[in-house]
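**Student:** kindly generate the corresponding structure for this input.
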Amino acid sequence: MAEDLLKFVSVEQEMPDKRTADLRSEDFAEIYGRYSQAGATEQASRCSQCGVPFCQIHCPLGNNIPDWLKLTAEGRLREAYEVSSATNNMPEICGRICPQDRLCEGNCVIEKDFNSVTIGAVEKYITDTAWDEGWIEPIQPRVEHSQSVGIIGAGPAGLAAAEELRKSGYQVHVYDRHDRAGGLLIYGIPGFKLEKPVVKRRTDRLSASGVRFHMNFEVGREASLGDLRSRHDALLVATGVYRPRPLKAPGVGLTGIEPALDYLTASNRKGLGDTVPAFDDGRLNAVGKNVVVIGGGDTAMDCVRTAVRQGAKSVTCLYRRDRANMPGSIREVMHAEEEGVRFEWLAGPEAFLGDDRVTAVRAYRMRLGAPDPTGRQAPEPVPDSSYALPCDLAIMALGFEPEDLPALFAAPELRVTRWGTVMVDHSTMMTNLPGVFAAGDIVRGASLVVWAIRDGRDAATAMKAYLKAEARAAA
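**Tutor:** Got it, this is the predicted structure:
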């Protein structure tokens, strides 16, 4: 009803309750609470229902945001969930971890004068409520097909594809080298952004729906890509990208310099109750240490905020551009600053100092020069500007590159680009190998979870068309 909407002129933006920095720095629980029903209804009512929904346009999934905000404002929550889940396999996860300030909320029409609608928090509320009310049930396909699909990688792209393929009745097998499904959702993203039971209930639902998970299964060790091709009618490669991007600098081989993902994985495993020798012996534990994180993306923010919770003596983020040009979420920077992280903007590592173990990072000031090929101003060192930062643990959060999949999968025939990403026909998402598809970061390079979900859904659509054609040809 019209009276339930367009309240942005009279209702202020209000996020769910956020724990204070002092309290939240003591544990890995999520920092935001959850709206009450009245709070979610009120905030959803701020939507302007604009004629051109820029929130939807700037969502990689094309989520029908105005409609599910309208339904929430009208108290029609189950319908809101149905609309939200129609385009997104993990709405409550995206509501927690998407950089809404750069996507939907950052492009909200009312943002400039009235502050945006709290799209992410409402999205989270809708689906958390759906779980609580039992509206989310195992998938029951209308028909069962004998054709089977193998998916390599249990991250967001693989899980989204698995769900879409299972809905259509295909026999889905997911292979992953880790002991838990979820990929970076489990091992890369800290609990203060995404508590692990939120991920597990998703993978448990897929298991209950008939998706078979083969964990601790490393392609190239347990089976080659060719072996899996012989087992299944189609394959999807959705491994993500995990190899840390290297930094060339004097002293980079010293003890105490660690890749970001190793550090985050150790912390997440410890939180899950695993025995983690590299954490227990102090190598991947920041307690009592001067920590320097190099990088400015969301992974770097995860690292600095993890170090705070582990009891670091000091935490500094070293980033070569300024605040306005950092790739990570500004909201995450704000959270980190509240928790005591120090940011060294326009600064880069020149060398790592120490005998056997790092004791300091020698940094230099930088300035933004002429634009690079991407249009961003390229950072360049300021002469004679070096200075030292005390450092007992340096964490390299410079991004990720693909592993050598042709070698890893014992499949030299699999074509990759000059960057190492898997080469696909983007109209079909198929690789050069018939029936083998690829999606997510292993195709587009390191990106956002929401893009991985989109790619997984698109790959599932392409695979269904391929499988139908194969079935017709065999009939």
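**Student:** from here on, contacts and neighbour counts on C-alpha atoms
**Tutor:** Will do.
**Student:** now do the strands in the stretch 351-475 of the chain.
**Tutor:** Using DSSP state E, counting those that start in this stretch, the strands of the stretch 351-475 of the chain run over 360-371, 377-390, 393-396, 400-401, 436-438.
**Student:** does Ile442 touch Tyr242 like I think?
**Tutor:** No. Look at Ile442 against Tyr242 with CA atoms under 8 Å: they stay out of range, at 9.4 Å.
**Student:** higher neighbour count, the two?
**Tutor:** Neighbour totals were compared for Ile442 and Tyr242, and Ile442 leads with 26 against 17 (other CA atoms under 10 Å).
**Student:** between Ile442 and Tyr242, which contacts overlap?
**Tutor:** Here Ile442 and Tyr242 have Pro402 as joint contacts, going by CA atoms under 8 Å, 6 or more residues apart in numbering.
**Student:** before we compare anything, build this one as well:
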Amino acid sequence: MRHKFIDIPRQTLPERSVVERVHDYKEYASRMEDGPIVKQAERCMDCGTPFCHVGDMIGQETIGCPIHNLIPEWNKLVSDQDWYRAFERLMETNNFPEFTGRVCPAPCEGSCTLGISEDPVAIKSIERTIIDRAFEEGWVKPRHVQKRTGRRVAIIGSGPAGLAAADQLNQLGHAVTIYEKADEAGGLLFYGIPNMKLEKDVVRRRVRLLEAEGIRFKTGVNVGTDVTIESLRHTYDAVILATGAQKQRTLGIDGDDATGVEPAMDYLTESTRTLGGKSLDARYDANGKDVIVIGGGDTGADCVATAIRQGAKSVTQFGKHPEKGMFRAPERPWPLQPDTLSTDYAYAEAIEYFDRDPRTYLIRSNRVIKQGDQVVGIETERMEKIVKPDGQATFFVVDGSVETYPADLVLVAIGFERPERELRKVGIEANHDYTSNVEGVFVAGDARRGQSLIVWAIREGREVADTVDGYLNTCQQQLKTSS
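**Tutor:** Got it, this is the predicted structure:
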């Protein structure tokens, strides 16, 4: 008898046609129908030691799922078409599978044992289908807290770390208030991730659920300006900083102050705001423009897709690394992410729209060319990457490789600086155990560990909630003892 993981090919979420979707901001993918997703779940090997939910780090690499999703267990339940129990098992470890099922890069799939010799199980597709069906069936309902502790917690930041911490602490009976400087809750889930990957009604739906369970949201409040951390310390029994890593990196080259050189996250945020009826600032309008995206990650890809929808004349994306291979490289053995070349949604759209892949590789930006204060181009050089026997990589400039690319809009998507400096501005230094140098103040998410994955943010939120709960219980016990 042959095993089903051999007979059944991998299949992922169905996608709308490129020709259709580039003209709107609706999600490009949807959940699978029940029949195909059951087949995908049957591909799971039910490993004796499932690396898909190890959730650890090897150097800078994530191995498996950081929130330890019980993947083989809910795969088996889906294969048995026991959808409700699959939903229950999924929610045991993941506060927001409707987010991760859409935007997580799925390190679990990179560590899937089947991936050693075959295409890995479509874990992310199965996860999204479970939670989408749960919402359709009405299984996702507010979980009302029966007993309150009388303890109050303020959380600054409503991204995935802040929301996860709030959810955990609220279910433990503590009264939680989330402060968010934007006009909508969700942090980068709302304004940093384009609607075609994560529709904002999906975020609002979860926020409404959390509100129904007793969590308070105060949006449009900038902690540090409108209210101080010190005042929050006097009002609440504990304060959690889950503000993310907010300071975007700059190019640091001549001319990077030109008009038309914009941080990628500002561009994506302002583009998302237009979905609520706000007119788009001309600085962030790619219509009819030659657009250069500097940075080869997911944020850069989102800029490519957004610029296409705005009607860009051309889009080119600069990456500093070589083009990835089609197969797992020897230096990236399982269970590391294979890091192979893929044509994600944005690149499929660009190839259809412009008849070419927008990605270029081994490019160094030398200077921004200006006409007056306005960017008109980028001067670049080609690079060569040499890997030494000890594994260290060195980049060299290729002689005579200077090129100039025309540009009316340059979007800088090279990541965020580590947050330590921003925290120190308000007198806070984070410790490794989620505490800080200030009594009763805790730090979690990207604000603690630096820019990372959504699953790490959720894990950080869950773990800081455990730390804060322990702190509050200790404080309560000390009060009882002293009285």
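**Student:** setting aside sequence neighbours, what's the nearest residue to Pro381 of structure 1?
**Tutor:** Met366 (4.3 Å; CA to CA, 6 or more residues apart in numbering).
**Student:** ugh, wrong one, Met32 of structure 2
**Tutor:** Computed as CA to CA, 6+ apart, the closest residue to Met32 of structure 2 that is not its neighbour in sequence is Leu13, at 5.7 Å.
**Student:** which residue in structure 1 aligns with the one you found?
**Tutor:** Aligned counterpart of Leu13 of structure 2 in structure 1: Pro16 (TM-score structural alignment).
**Student:** might you report the residue contacts of its match?
**Tutor:** By CA under 8 Å, 6+ apart, the contact list for Pro16 of structure 1 reads 32-35, 121.
**Student:** in what helix or strand does it lie?
**Tutor:** Pro16 of structure 1 belongs to no helix or strand when assigned by DSSP states H and E.
**Student:** how close does it sit to Lys124 of structure 1?
**Tutor:** Note on Pro16 of structure 1: its distance to Lys124 of structure 1, by CA to CA, to the nearest Å, is 11 Å.
**Student:** equivalent range in structure 1 for stretch 33-45 of structure 2?
**Tutor:** So stretch 33-45 of structure 2 sits over residues 36-48 in structure 1, by TM-score structural alignment.
**Student:** what comes into contact with stretch 457-468 of structure 1?
**Tutor:** Contact partners of stretch 457-468 of structure 1, identified using CA under 8 Å, 6+ apart, comprise 147, 157, 160-162, 164-165, 233-234, 236, 428-429, 435, 437-439.
**Student:** could you rank those residues by neighbour count and give me the top one?
**Tutor:** Ala157 (36 neighbours).
**Student:** what do we get in structure 2 for it?
**Tutor:** Counting by TM-score structural alignment, Ala157 of structure 1 corresponds to Ala161 in structure 2.
**Student:** and its match, what element?
**Tutor:** Ala161 of structure 2 belongs to helix 160-171 when assigned by DSSP H and E.
**Student:** mean distance, the helix or strand just after that helix to its aligned residues in structure 1?
**Tutor:** Next helix or strand after helix 160-171 of structure 2 toward the C-terminus (DSSP H and E): strand 175-180. Mean deviation of strand 175-180 of structure 2 relative to structure 1 after superposition (mean CA distance after the TM-score superposition for structure 1): 0.5 Å.
**Student:** what's the mean deviation for the next helix or strand after strand 175-180 of structure 2 versus structure 1?
**Tutor:** Using DSSP H and E, the helix or strand that follows strand 175-180 of structure 2 towards the C-terminus is helix 188-191. Here the mean offset of helix 188-191 of structure 2 against structure 1 after fitting is 0.3 Å, by mean CA distance after the TM-score superposition for structure 1.
**Student:** what's the angle from the longest helix along structure 1 to helix 156-167?
**Tutor:** Criterion DSSP state H: the longest helix present in structure 1 is helix 449-474. Relative orientation of helix 449-474 of structure 1 versus helix 156-167 (axes from the mean of the first three to the mean of the last three CA atoms, to 10 degrees): 40 degrees.
**Student:** what range in structure 2 does helix 449-474 of structure 1 sit on?
**Tutor:** Taking TM-score structural alignment, helix 449-474 of structure 1 hits residues 454-479 over in structure 2.
**Student:** list the buried residues of that stretch.
**Tutor:** Residues of stretch 454-479 of structure 2 classed as buried: 454-466, 468-469, 471-472 (neighbour count, 16 or more other CA atoms under 10 Å).
**Student:** roughly how far is that stretch from the heart of the chain?
**Tutor:** Computed by CA atoms, centre = their mean, to the nearest Å, the chain-centroid distance of stretch 454-479 of structure 2 equals 22 Å.
**Student:** over to stretch 212-232 of structure 1?
**Tutor:** Relative to its chain's centre, stretch 212-232 of structure 1 lies at 25 Å (CA atoms, centre = their mean).
**Student:** one more: stretch 123-134 of structure 2?
**Tutor:** 17 Å.
**Student:** got it, and stretch 167-180 of structure 2?
**Tutor:** Distance, centroid of stretch 167-180 of structure 2 to centroid of chain: 22 Å (CA atoms, centre = their mean).
**Student:** run through who's touching it.
**Tutor:** Contacts for stretch 167-180 of structure 2 (CA under 8 Å, 6+ apart): 95, 143, 145-158, 162, 166, 187, 210, 213-223, 462, 465-466, 469.
**Student:** surely the residue nearest to Pro381 of structure 1 and Gly348 touch.
**Tutor:** Yes. In this structure, Met366 of structure 1 is within contact of Gly348 by CA under 8 Å, at 7.0 Å.
**Student:** shared neighbours, these two?
**Tutor:** With CA under 8 Å, 6+ apart, Met366 of structure 1 and Gly348 have common neighbours Arg320.
**Student:** which residue lines up with Arg229 of structure 1 in structure 2?
**Tutor:** Correspondence of Arg229 of structure 1 to structure 2, assessed by TM-score structural alignment: Arg233.
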